[in-house]
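1. Dropping a prediction and its sequence here:
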Amino acid sequence: MSDQNDKLKQLKTSSMDRRLSIAKASLLAGTRWAASSATTMFSNEADKEKKRKKAMKEQADYLVSEIGKLKGSIVKIGQMMALYGEHFLPEEITQALNTLNNQTIALAWPAIKEHLEQQLGSKLNDLTIDHEPLGTASLAQVHRATRKSDGLEIVLKIQYPGVADAIDSDMSLFKNMLKLTRMVPQTREFDQWFDEVREMMHREVDYDIEAATTRRFAERLKDDPRYIVPQIIDDYCTDQILCMTFERGVPINSPVMLSLPQERRNQIGEASLEIAVREIFEWGEMQTDPNFGNYLVRLGNGSDSQDKIILLDFGAIRQFDEHLLSVARNLIQAGYRHDSDEMVRAMTGYEFFDSIPQSIKPDMAKVFLLATEAFSTTANNPDLPEGVMDEQQRYDWKKSQLHSRVMQRASKSMASRYFSVPPKEFMFISRKFIGAYTFMTVIDAKTNVRKMVAKFL
């Protein structure tokens, strides 16, 4: 158990304090960046690039360390930019921003208790609450509790006070920070993604939306024994507290999980991917955060008790229009058939793909064919790596390392002068599938994805 002295006594949500901190850090980083650029003026191109990358990494690391000190919504903004900003942020900046995931510090219990008293009033007396959080994040922390009247075990997702009100000002701070450093090109795509991150931030702190989404997914999956969705407990929900049942499980990368028999891991892996497929083909909305912390597994006994995936977080939900869903479904179907011409046709009629010269589309099709490799078969896909699919058409995710190969191929495509930043909706979908692929790779699952996808085509 961590000491209370290691925790924050309060969050800095004063816009003046935060603005001054970021302004000073940005100006210092920008000055250093300009100075480093000047020192490379007479270097050859190779040395210039090497020094440029080194200087950018140093300044990015410095800025991120300053952001981490502020906590709250600006940290979440940085985390989101790391997750989705790879197409418009330099690699050195996204790598630095990724470290923010390791910098979350809990708010100390006295501050949390005071916040709970303000939110729940006398209802707080109904509960016995663990002072030590189950988990902490940039916008909230989670505490386990027990209802005294009946012993019901629940969790309280407690939004940090002031973070919702600070989102817009923190977004402006973050954007100005990147402008002041002069390390990021200011483009239309950059502005569009910033607007999208702003919308996502506001949705993530809207607990009414998250509660409603949790209920929708619970209703959809109530008759499927492979999944558990926590039940929302309205009595202790407010605009800054989300209360739900406590669900026991183990992390997907825990030793006990990884030591399960192969067949049980296969079934868990298939269930994880089927969620993403159903989101595209049936539900039209997707939980877009692929973080492993959003899943647990409740282990069965291998005979009469089934392993179940616990779906924990529905804050990062994204709804898609029918046109986009139709394109995504057609791309998956072309991958199922492993047909390059069909893949090119599936791109037609969507602005992003239509803007790509016809001569470039076959290369883009290869990226999608690779991404849907597991949906193909040895009979129609001569490009399948040797040994990744067995005689039962089960795809070996660990051996294939598909998630890594897709990222590498996509990076090469992005180097094309015809490439532009893809629509944010496609980024969300691709992130979700890459997350599912990584899930199955981590647990070393072997699954007949083709059979699972066939029922939706």
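-> Everything's here; your move. Numbering: from 1, shown residues only.

2. From here on, just use CA atoms for contacts and neighbour counts.
-> Will do.

3. Just to be sure, Asp235 is in a helix?
-> Yes: secondary structure assignment places Asp235 in a helix (DSSP: H, G, I helix; E, B strand; the rest coil).

4. Tell me how far it lies from Arg329.
-> 40 Å (Cα to Cα, to the nearest Å).

5. quick one: which of the two has more around it?
-> Here Asp235 and Arg329 are compared on neighbour count by other Cα atoms under 10 Å; more neighbours surround Arg329, at 18 against 11.

6. you'd agree the more buried one is in a helix?
-> Yes: using three-state DSSP, the assignment for Arg329 is a helix.

7. Buried residues, the helix or strand harbouring Gln141. List them.
-> Assigned by DSSP states H and E, Gln141 falls within strand 140-147. Of the residues in strand 140-147, those scored as buried under the neighbour-count criterion (16 or more other Cα atoms under 10 Å) are 140-146.

8. could you redo those as TSV and give each row distance to Glu285?
-> What follows is those, written out as TSV (distance: Cα to Cα, whole Å):
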residue	distance to Glu285
Ala140	24
Gln141	26
Val142	25
His143	28
Arg144	29
Ala145	31
Thr146	33
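
9. from those residues, which is closest to Arg215?
-> Top of the list for closeness to Arg215, among the buried residues of strand 140-147 and by Cα to Cα, is Val142 at 19.1 Å.

10. Thought Thr136 was touching the closest one, still the case?
-> Yes: distance between Val142 and Thr136: 6.4 Å, which falls inside the contact criterion (Cα atoms under 8 Å).

11. want to compare, so here's the second one:
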Amino acid sequence: MWERQHEQAADKIYFMCSDLGGFFLKIAQLLAKPDMAPAAWVKKLVTLCDQAPATPFDAIQLVLEKELGKSIGEIFETFDEKPLGSASIAHVHRAIVKGNKMNVVVKVQHPGIERLMMTDIRNLQLFALYMQRTDIKFDLHSITKEMEKQIGYEFDFKREANAMERIRCFLYENNKKSPVLVPRVLRDMVTKRVLVMEYINGIPILSIGDEMAKRGINPHGKIAEAAKQ
């Protein structure tokens, strides 16, 4: 009985967060963890980590071309209009760069998403202040302020590119063969709202369990242990 109730609740939360977007999508992603919510919720909400409602390509194209100062056709030989994934902040598309034919991934923010999400968080801060003055004797407001700060960082793709490069340098300086691959950033194609990096084929982290089972790999066996070395 409870499982059915959880499934119904998961559907309602999924559609509510999908419709509202912004910070509500971020909350859904946070809830999509086995230690945060019932299994039925996790199964439903985890899809919003990379299969959130997509923004029409025309709107994404406007952001991309405005940020890079050129048309898609001037920069890319091919550009897949269908996104590889869509999450709370950005779309991800595959493309091939003109000239060097490099396979890349293009990460583009949903138009207006920063303003929408920050508005949601500030509304939450007002609610937190109200709750503190009435029922809850706990500093909820400080938590929401920290959320505003940390989530705000996610809207700066230049900052993200810098972090990727620092991690990549550290891994390759300290390992002859790094066990972790970090995509190379195309520096001349990085802005606050657009990030272009090399494409690396792989398995989404959320699908690793299923992929291991498909390949007959015991997650506690020798192969899995060797991969952790």
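-> All right, it came through fine. As the structure is a prediction and not an experimental result, all values here were calculated from the model.

12. Break down structure 2 into its helices, ranges please.
-> Ranges of helices within structure 2 are 2-20, 23-31, 39-45, 57-68, 72-75, 113-134, 140-153, 157-174, 208-214, 222-227, based on DSSP state H.

13. Among those, single out whichever gets nearest to Leu195 of structure 2.
-> Distances from Leu195 of structure 2 to each of the helices of structure 2 were compared using Cα to Cα; the minimum, 6.0 Å, belongs to helix 157-174.

14. ok now that closest one, how far from the chain's centre?
-> Taking the mean of its C-alpha atoms, helix 157-174 of structure 2 sits 18 Å from the chain's own mean (Cα atoms, centre = their mean, to the nearest Å).

15. go on, stretch 261-269 of structure 1?
-> On the basis of Cα atoms, centre = their mean, stretch 261-269 of structure 1 sits 24 Å off its chain's mean C-alpha point.

16. can you pull the buried residues of it?
-> Under the neighbour-count criterion of 16+ other Cα under 10 Å, stretch 261-269 of structure 1 has 264-269 buried.

17. Make CSV out of those residues and add distance to Ile77 of structure 1.
-> Supplementary listing: those in CSV, determined by distance: Cα to Cα, whole Å:
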residue, distance to Ile77 of structure 1
Arg264, 37
Arg265, 34
Asn266, 35
Gln267, 35
Ile268, 32
Gly269, 30
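
18. Can you list the residue ranges for strands in structure 1?
-> Secondary structure of structure 1 by DSSP state E: the strands cover 127-129, 135-136, 140-147, 153-159, 227-228, 241-245, 285-287, 295-298, 308-311, 317-319, 395-396, 446-447.

19. do you know which of those lies nearest Lys432 of structure 1?
-> Taking Cα to Cα as the criterion, Lys432 of structure 1 comes closest to strand 285-287 out of the strands of structure 1, the separation being 7.7 Å.

20. Find me the equivalent region of the closest one in structure 2.
-> The counterpart of strand 285-287 of structure 1 in structure 2, using TM-score structural alignment, is absent.

21. Then stretch 407-424 of structure 1?
-> Across structure 2, nothing matches stretch 407-424 of structure 1 (TM-score structural alignment).

22. any idea how far Ala59 of structure 2 is from the closest residue in space to Leu30 of structure 2 that isn't next to it in sequence?
-> When the adjacent residues along the chain are set aside, Leu30 of structure 2 lies closest to Met36, with 7.8 Å between them (Cα to Cα, 6 or more residues apart in numbering). Summarising the geometry, the distance separating Met36 of structure 2 from Ala59 of structure 2, computed by Cα to Cα, is 34 Å.

23. again with Arg215 of structure 2
-> If you measure Arg215 of structure 2 against Ala59 of structure 2 using Cα to Cα, the figure is 40 Å.

24. Neighbour count for the two, which is higher?
-> Regarding Arg215 of structure 2 and Ala59, a neighbour count based on other Cα under 10 Å identifies Ala59 as having more, with 11 against 8.

25. what residue of structure 1 takes the place of that one?
-> Taking TM-score structural alignment for the superposition, Ala59 of structure 2 sits opposite Ala111 in structure 1.

26. any idea how far the residue most central in space within structure 2 is from Asn103 of structure 2?
-> The residue at the geometric middle of structure 2, judged as the C-alpha nearest the mean C-alpha position with Cα atoms, centre = their mean, is Ala87 (5.1 Å). Counting by Cα to Cα, the separation of Ala87 of structure 2 from Asn103 of structure 2 is 22 Å.

27. What residue in structure 2 is the furthest from its centre?
-> Outermost residue of structure 2 with respect to the C-alpha centroid, by Cα atoms, centre = their mean, is Thr134; its distance is 35.5 Å.

28. Pull the number of nearby residues for Ala161 of structure 2.
-> When neighbours are counted by other Cα under 10 Å, Ala161 of structure 2 registers 22.

29. hang on, it packs against Val185?
-> Yes: under the criterion of Cα under 8 Å, Ala161 of structure 2 lies in contact with Val185, with a separation of 6.5 Å.

30. Spell out which residues are contacts of both of these two.
-> Taking Cα atoms under 8 Å, 6 or more residues apart in numbering as the criterion, Ala161 of structure 2 and Val185 both touch Leu195.

31. which position in structure 1 aligns with Asp120 of structure 2?
-> Under the alignment (TM-score structural alignment), Asp120 of structure 2 maps onto Asp170 of structure 1.

32. swap that for His110 of structure 2, sorry
-> When the two structures are superposed using TM-score structural alignment, His110 of structure 2 falls opposite Tyr160 in structure 1.

33. distance of the aligned partner of Ile223 of structure 2 in structure 1 from Lys157 of structure 1?
-> Alignment note: Ile223 of structure 2 maps to Arg264 in structure 1; criterion TM-score structural alignment. Relative to Lys157 of structure 1, Arg264 of structure 1 is positioned 31 Å away (criterion: Cα to Cα).
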